[in-house]
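> 3D model of this:
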Amino acid sequence: MPATLKFGFHDFLNAQPLLVPLETTAHEADFEMVKDVPARLADRLHAGELDLAMIPSIEYLSHAAEYRLVPGACIASRGAVDTVLLVLRGEAESVRTVALDERSRTSATLLRILFEEVFPPEVQYSRTHPDLAHMMRTCDAALVIGDQGFSARAHNAGWTVIDLSQRWWEQTGRAFVHAVVAVRREAALTPEMLKAIADAPNRGRASMDAIVRNQVEKTGLDASVVRDYLENKIIYTLGEEEMAGLTLFRDLCFQKKILSARPELQWAAPRTG
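Here you go, the predicted structure:
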């Protein structure tokens, strides 16, 4: 009997079409699902507390020698995503201070790639709790991620809101991969485990009506907003276009010395025997 593997996953709105089907097949596939925020999942995977996890792409790239990339599932976007936003009080060229959502890692790296040459050289970053009103009281700009992004445009305080996924798409023509499933090298996956992950996007789409109803009750968002976000803004399958986007992100991180090496992206292979 194979050992049960601890599978970390975040519980944000964008994860539901993967998380819901994975939770229903977890026992059969010998997974124990563990929920936490993305940054903490990355820390716990690195510490060996988890065997595999959905983690920010930059965390996978930073530890690619220790992990393998699990095929089939991801969280990605092509164009506007609504939940990775740069909010500005003035022009980007005049920004001196930027508040970063403390949960952001990949998004903070994306901000640096897109705006490093736009912001003044002396710009200062600080990580803080994701409270947009407080962030904008104390800084010239704020990076907001996750479900809080839906409320950013509603503040109507004369701020400029830039969707970083849209900016990436306009500049590169590539998908942006926000998060991937990574597995520790020593944690072998069975074919059943790999199939459960690969099947999750299609099973999530098949359960979308129930997922939307549940998330409307949980978030208070309008059903049309939730459905549009989950069906049209987020991509859940790690396909060729997503891999091309992830590879470009890796290369740009290396060019800008965010990564000290250009890691090889290696797939997890099924356990045999």
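
> rest of the way, CA atoms for contacts and neighbours
Will do.

> residues in contact with residue 84?
With contacts defined as CA atoms under 8 Å, 6 or more residues apart in numbering, residue 84 is in contact with 107, 143, 144, 145, 146, 149, 163, 164, 165.

> which residue packs closest to the fourth one, ignoring adjacent ones?
So the one you mean is residue 145. residue 84 (4.5 Å; CA to CA, 6 or more residues apart in numbering).

> Determine the longest strand present in this protein.
If each strand of the chain is counted by residues according to DSSP state E, the longest one is strand 67-77.

> what does it rub up against?
Strand 67-77 has contacts (CA under 8 Å, 6+ apart) with 14-15, 18, 54, 60, 165, 175-185, 194, 197-201, 233-239, 242, 265-268.

> Can you give the distance of the host helix or strand of residue 133 from its chain's centre?
Under the criterion of DSSP states H and E, residue 133 resides in helix 132-138. Taking CA atoms, centre = their mean, to the nearest Å, one finds the center of helix 132-138 at 23 Å from the center of the full chain.

> Relative to the whole chain's centre, how far out is the helix or strand hosting residue 24?
Using DSSP H and E, residue 24 sits in helix 16-29. In terms of CA atoms, centre = their mean, the centre of helix 16-29 is found 18 Å from the chain centre.

> for comparison, sequence B:
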Amino acid sequence: MTNRISIVSYLNSVPFIYGIKNHTIYKNLDLSLHIPSVSVKKFLNNEIDIGLVPVAAINKLQNFNIFSNYCIGSNGKVDTVCVFSDTPIYDVEEILIDYHSITSVNLLKLLLKDFYKINPNLKKTTDGFEKKISISQAALVIGDKAFNLHKKHKYVYDLSEAWFKMTGLPFVFACWIAKKEISQNILDDINTSFLYGINNIDCALKTNSINNIDYRTVKFYLKNRICYNFDNQKKKAMAIFLEQITDL
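All right, here's what the predicted structure looks like:
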């Protein structure tokens, strides 16, 4: 039986993809790549069996288990979930919000309320919004497109770093879930494949297109910014985050 698996289409998922493709489990999987918000919709619509999903969507889902020892997390700066602007965040009138992930949007809302203590207007966006940030605006940009914005804007606010300053905890952006009926043997094999990919990041990068992003930047990002182990501190942080966003 083939199991349908969705992986986030960002560079931080390259080790997961590489691990799966170099494990015997690959022949039993129908693998697809999606932005985080689409992965959630596909799980809700019964279009996938296993997925890397944004943690803020967890409370909306049913009939699933968090099965993996691995996640997309960070411990301080992450570089790819940032608010960019040419005006201090305390002075902006409006923040454009990335439509790719509900987790980052909720993290922004929480930090605006409890860390920055400001209340700017939040505006939904469409593709290409990050190229149209006016002087009175800021923009929450996530994923690979954030890499090339760090040198283009005067102010960069890393939301994972802000969360760490506020809580002293790491942050979990996405975790692995599977339908409850999926065989434990299959999940164990997938978990093993993830570890292989994480332990072979250099090889994984050589087989992947980086799309005009400096190779050394991506290598540093995967090895020093993304924290893949879903350890007890990350589980604690995720539980706190999910509890706090219920009040937003």
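
> Got a TM-score for the two of them?
The TM-score (TM-score structural alignment, normalised by the length of the second structure) is 0.90; 247 aligned residues with a CA RMSD of 2.1 Å.

> circling back to that earlier point, looking for the alignment partner of the residue nearest to residue 145 of the first structure in the second structure.
Aligned counterpart of residue 84 of the first structure in the second structure: residue 81 (TM-score structural alignment).

> Pull the residues that contact the top helix by length along the second structure.
Determined from DSSP state H, the single longest helix within the second structure is helix 184-198. If you take CA under 8 Å, 6+ apart as the criterion, helix 184-198 of the second structure is touched by 14-20, 22-23, 25, 67-70, 204, 228.

> Please identify the one among these that lies nearest to residue 213 of the second structure.
Using CA to CA, residue 14 is the member of the contacts of helix 184-198 of the second structure that sits closest to residue 213 of the second structure, with 14.2 Å.

> list the contacts for the equivalent of that closest one over in the first structure?
The alignment partner of residue 14 of the second structure in the first structure, by TM-score structural alignment, is residue 16. Residues near residue 16 of the first structure by CA under 8 Å, 6+ apart: 204, 211.

> So which bit of the first structure is stretch 34-53 of the second structure matched to?
Using TM-score structural alignment, stretch 34-53 of the second structure pairs with 36-55 in the first structure.

> Do me a favour and get the end-to-end distance for the matching stretch?
One end of stretch 36-55 of the first structure sits 10 Å from the other (CA to CA, to the nearest Å).

> for it, which positions count as buried?
37-39, 41-42, 44-46, 50-55 (16 or more other CA atoms under 10 Å).

> what about the match of residue 84 of the first structure, distance to residue 243 of the second structure?
Taken as CA to CA, the span from residue 81 of the second structure to residue 243 of the second structure is 21 Å.

> cool, residue 148 of the second structure as well?
From residue 148 of the second structure to residue 243 of the second structure the distance is 33 Å (CA to CA).

> Show me where the second structure has its strands.
Secondary structure of the second structure (DSSP E): strands at 3-8, 29-34, 50-54, 64-74, 81-85, 94-97, 121-124, 137-142, 155-158, 171-179, 226-229.

> So for residue 131 of the second structure, which of those sits nearest?
Proximity to residue 131 of the second structure, assessed across the strands of the second structure by CA to CA, is greatest for strand 137-142 (9.6 Å).

> Tell me how far the counterpart of residue 164 of the first structure in the second structure lies from residue 13 of the second structure.
Here residue 164 of the first structure is matched to residue 159 in the second structure, going by TM-score structural alignment. According to CA to CA, residue 159 of the second structure and residue 13 of the second structure sit 19 Å apart.

> of the contacts of helix 184-198 of the second structure, buried ones?
14-20, 23, 25, 67-70, 204, 228.

> Can you give me the buried ones in stretch 51-69 of the first structure?
Buried residues in stretch 51-69 of the first structure, counted by 16+ other CA under 10 Å: 51-64, 67-69.

> same thing with stretch 2-14 of the second structure?
3, 4, 5, 6, 7, 8, 9, 10, 11, 12, 13, 14.

> out of the residues you listed, which one sits closest to residue 216 of the second structure?
Closest to residue 216 of the second structure, out of all of the buried residues of stretch 2-14 of the second structure and judged by CA to CA, is residue 11, at 13.0 Å.

> Tell me who's in contact with the closest residue to the closest one other than its chain neighbours.
Leaving aside its sequence neighbours, residue 11 of the second structure sits nearest to residue 144 (CA to CA, 6+ apart; 6.6 Å). Residues in contact with residue 144 of the second structure (CA under 8 Å, 6+ apart) are 10, 11, 80.

> Pull up the aligned stretch in the first structure for stretch 137-145 of the second structure.
Under TM-score structural alignment, the match for stretch 137-145 of the second structure is residues 140-148.

> Pull out the buried residues from that stretch.
Neighbour count says stretch 140-148 of the first structure has 140, 141, 142, 143, 144, 145, 146, 147 buried, by 16+ other CA under 10 Å.

> Could you do stretch 186-202 of the second structure as well?
Neighbour-count burial for stretch 186-202 of the second structure [16+ other CA under 10 Å]: 187, 190, 191, 192, 193, 194, 195, 196, 197, 198, 201.

> can you check stretch 160-170 of the first structure too?
Buried residues in stretch 160-170 of the first structure (16+ other CA under 10 Å): 160, 161, 162, 163, 164, 165, 166, 167, 168, 169.

> gap between the last one and residue 245 of the first structure?
Yep, that's residue 169 of the first structure we're talking about. Distance of residue 169 of the first structure to residue 245 of the first structure, given as CA to CA: 10 Å.

> what sits in contact with each of the two?
With CA under 8 Å, 6+ apart as the test, residue 169 of the first structure and residue 245 both reach 175, 176.

> Identify the residues contacting the nearest residue to residue 31 of the second structure once chain neighbours are set aside.
The shortest distance from residue 31 of the second structure to any non-neighbouring residue, by CA to CA, 6+ apart, is to residue 5 (5.0 Å). Neighbouring residues of residue 5 of the second structure by CA under 8 Å, 6+ apart: 29, 30, 31, 32, 48, 49, 50, 51.

> Ok, residue 17 of the second structure next?
With CA under 8 Å, 6+ apart, residue 17 of the second structure has these contacts: 7, 194, 197.
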